[in-house]
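> Have a look at this fold, sequence not included:
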């Protein structure tokens, strides 16, 4: 039996193999979510509170395990490299969990789209009623003082359209313009009799272009500012925990105080993990859309959490305070996964994509 005053740590092959699989799985499971944000170039749909609580709870869990396994870290000076790595796998897997979740938070800030331009609001106003209903939640109406500006922009677009119809008789508001067509293809198939200079005006002010592609992927300025504020709070919380943890360990504080700090981190991480998925569940339930959430990521992580908890429990040092946060997070993530699957079925029935845009 392993004792804190000795470094003759027992070898546990199955536990080491499980921890190695978990470490690889943690990284792979977050790749679909990161790629979804990167390829769609939008992170709208992820709740800032969900990311904040997840980043802070995973940080608490990481420092909890570091404190509880610190005697093993000190033993690495007398162990071989492979043996040290084997007994450090608990710290490695919770650190990877924290790192990957933090990366998703960073991607959220990098790819959050805000578009409140009058032109985009006018385009949304001209959309079919069904499509507008799905995007209203993502693009709230402008404030009362913007009403005249939006109406004026829409009126201008109608005047432009009327002018082209009267002059060239080539443009119809119901014309079927395929999104995958290039501007050059549209020149020949839709309005080939319009002079080139006029075509450019029409492309900018009437036809769907790059700006139209973000419709449905745009969020609010308020949510963006909230995300930035919570990111700074997360960074400050991480620095505080890191400094205090390292100070207690470096000063060889009384064992009782270190255990109290570890228990505080574990309980705090559990509370934050329980609260973590509640904002995201509410956020997704109100939107009735999957949006930027990755279903493959959740399908990998929900069953993988069982193996994660087993691998962590088999390490020397971690106790129930280390495990409870991940058990709570895995349970609530399963609820979020079921909700997203239900919305995906609904989207297929309504023929809309994950952002509420007509297919």
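Yep, that arrived. Every value quoted in this text rests on a predicted model; they were computed, and no experiment measured them. Numbering: from 1, shown residues only.

> from here on, contacts and neighbour counts on C-alpha atoms
Will do.

> hey, where'd the helices end up in the stretch 251-359 of the chain?
Assigned by DSSP state H, counting those that start in this stretch, the helices in the stretch 251-359 of the chain fall at 255-287, 295-313, 320-350.

> ranges for the strands of the stretch 101-250 of the chain?
With strands called from DSSP state E, counting those that start in this stretch, the stretch 101-250 of the chain shows them at 113-114, 218-219.

> among the helices of the stretch 251-359 of the chain, which is nearest residue 167?
helix 320-350 (38.1 Å; CA to CA).

> Among the strands of the stretch 101-250 of the chain, show me which one is buried the most.
Most buried of these by mean neighbour count (mean count of other CA atoms under 10 Å) is strand 218-219; its value is a mean of 22.

> just checking, what packs against that strand?
strand 113-114 (3 or more CA pairs under 8 Å, 6 or more residues apart in numbering; DSSP states H and E).

> Show me what the strand it packs on packs onto, helices and strands only.
By 3+ CA pairs under 8 Å, 6+ apart, strand 113-114 packs against strand 218-219.

> Any idea how far apart the tips of stretch 65-72 sit?
Criterion CA to CA, to the nearest Å; first-to-last residue distance in stretch 65-72 is 11 Å.

> Pull the residues that contact it.
For stretch 65-72, the external contacting residues (CA atoms under 8 Å, 6 or more residues apart in numbering) are 4, 7, 87-88, 90-91, 94, 245, 249, 258-259, 262, 316-318, 322.

> Pasting the second one now:
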């Protein structure tokens, strides 16, 4: 077999990779649980998830390409040596799987009130309501999810084809004696080398722009939303260990670890923005989605919507407004103020009652259908006396 499949034990790299695999799973769990617990993925950018998923997939396939020899050597080495030599592939594969699961949860827990909207331009249905159409954000999310799946399937098939078409590396010529200089990782065939370079560069390029849509979304919303701050607190310093673990592995080059170095820098920037918005939310007494904290007066926004308090810093008093009860059956126009209409109704009702009290009686023909016939307000002096009290 030559020296191609000779086991090379490195306990430091193996231990570091094992710790990183465990840390990857643990670091992503807060984000997964946060979306499930809150029941919404509001605040996440679909472009961020698309770029992150495709970047992680390209990095995963890059590792498979540059370390395909270790995979083939599993046929002739022990299980322990196989696990140790392919741990880097497992590590990068976990990164792709855990991030892609965020995209799945994003689609499953997409806010219902953001999926469809009424289109007033279309003819109304028999019920009199305007037909509902898909919102731009939901349509964009569905399209980007399909693009993510198509990218991974096509890239995986092309990687498999190139690996199967490449020459068998297990029978490399033996090194010269008496001074052998074995190279456990012979140079990749030209086709595989170019494909690995493309995957590495594309993964790094996507990682550079991956966080830009999410940074823009979070910065514009001025809210943390469904983002998990604990996840970023763990992953930002963990990017350094991730880069070190991959760079120390045999057969890897800068195209394999540059992705995670760039991603760590961008994620640190997003973490800094989220911390700043967390402090702002605490000052305004609002939660991550713009609603009032528990114990604070509820907002007067329409049902199904949440007040974002974005204008609070511009002089709006977000905590000093009095709660106003809705008037049952009251229908307001778009330009009518609910508070003004309610005060007008109260004033008119008070004047009407005062007038009845001054007159001292009600119209005799007025009846109360729910009272017995002998207790109608308009039929006796007793009823009139009661009317006088009202």
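That came through, no problem. Note that the structure is a prediction, hence the values are computed from the model and not measured.

> if we can go back for a sec, arrange the helices of the stretch 251-359 of structure 1 in a markdown table, one row each, with distance to residue 155 of structure 1 and mean neighbour count as further columns.
As requested, the helices of the stretch 251-359 of structure 1 are exported to a markdown table (distance: least, CA to CA, whole Å; neighbours: other CA atoms under 10 Å):
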| stretch | distance to residue 155 of structure 1 | mean neighbour count |
| --- | --- | --- |
| helix 255-287 | 30 | 19 |
| helix 295-313 | 41 | 19 |
| helix 320-350 | 30 | 18 |
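
> now those as CSV including distance to residue 147 of structure 1?
Compiled in CSV, these are given as follows (distance: least, CA to CA, whole Å):
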stretch, distance to residue 147 of structure 1
helix 255-287, 24
helix 295-313, 38
helix 320-350, 30
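
> So for residue 21 of structure 1, which of these sits nearest?
Per CA to CA, nearest to residue 21 of structure 1 of the helices of the stretch 251-359 of structure 1: helix 295-313, 8.8 Å.

> quick one: that closest one aligns where in structure 2?
For helix 295-313 of structure 1, the aligned range in structure 2 is residues 229-247, judged by TM-score structural alignment.

> all helices in the stretch 51-200 of structure 2, in order from the N-terminus.
Secondary structure of the stretch 51-200 of structure 2 (DSSP H, counting those that start in this stretch): helices at 68-73, 79-85, 87-108, 136-165, 190-221.

> Provide the aligned range in structure 1 for the third one.
The one in question is helix 87-108 of structure 2. Helix 87-108 of structure 2 maps onto residues 89-110 of structure 1, going by TM-score structural alignment.

> Buried residues, that stretch. List them.
Of the residues in stretch 89-110 of structure 1, 89-102, 104-105, 107-109 count as buried by neighbour count, 16 or more other CA atoms under 10 Å.

> hang on, the earlier thing: of the contacts of stretch 65-72 of structure 1, closest to residue 294 of structure 1?
Nearest to residue 294 of structure 1 among the contacts of stretch 65-72 of structure 1, with distances taken as CA to CA, is residue 94, at 21.2 Å.

> tell me the contacts of the closest residue to the closest one other than its chain neighbours?
Leaving aside its sequence neighbours, residue 94 of structure 1 sits nearest to residue 62 (CA to CA, 6 or more residues apart in numbering; 5.3 Å). With contact set as CA under 8 Å, 6+ apart, residue 62 of structure 1 has these partners: 91, 94-95, 98.

> tell me the two of these that are most distant?
91 and 98 (10.6 Å).

> closest to residue 234 of structure 1 out of the helices of the stretch 251-359 of structure 1?
helix 255-287 (12.4 Å).

> Now do that closest one: which elements does it pack against?
Secondary-structure packing of helix 255-287 of structure 1 (3+ CA pairs under 8 Å, 6+ apart): helix 48-68, helix 320-350.

> now the shortest one and helix 255-287, what's the angle there?
Direction vectors for helix 48-68 of structure 1 and helix 255-287, defined by axes from the mean of the first three to the mean of the last three CA atoms, to 10 degrees, enclose an angle of 160 degrees.

> average offset between helix 48-68 of structure 1 and structure 2?
Its aligned residues in structure 2 lie a mean 0.3 Å from helix 48-68 of structure 1 after superposition (mean CA distance after the TM-score superposition for structure 1).

> Also the last one?
Superposing on structure 2 places helix 320-350 of structure 1 at an average distance of 0.4 Å from its equivalents, by mean CA distance after the TM-score superposition for structure 1.

> tell me what that helix is packed against?
Using 3+ CA pairs under 8 Å, 6+ apart: helix 320-350 of structure 1 touches helix 48-68, helix 255-287, helix 295-313.

> Which one of these lies nearest to residue 130 of structure 1?
helix 255-287 (14.4 Å).

> Report the angle between that closest one and helix 221-250.
Angle of helix 255-287 of structure 1 versus helix 221-250, following the same axes, to 10 degrees, is 160 degrees.

> Would you mind listing the residues in contact with the corresponding residue of structure 1 for residue 31 of structure 2?
Residue pairing (TM-score structural alignment): residue 31 of structure 2 is matched to residue 33 of structure 1. Residue 33 of structure 1 sits next to 104, 293-294, 296-297 when contact means CA under 8 Å, 6+ apart.

> Tell me if I am right that residue 33 of structure 1 is in a helix.
Yes: Residue 33 of structure 1: assigned to a helix according to DSSP: H, G, I helix; E, B strand; the rest coil.
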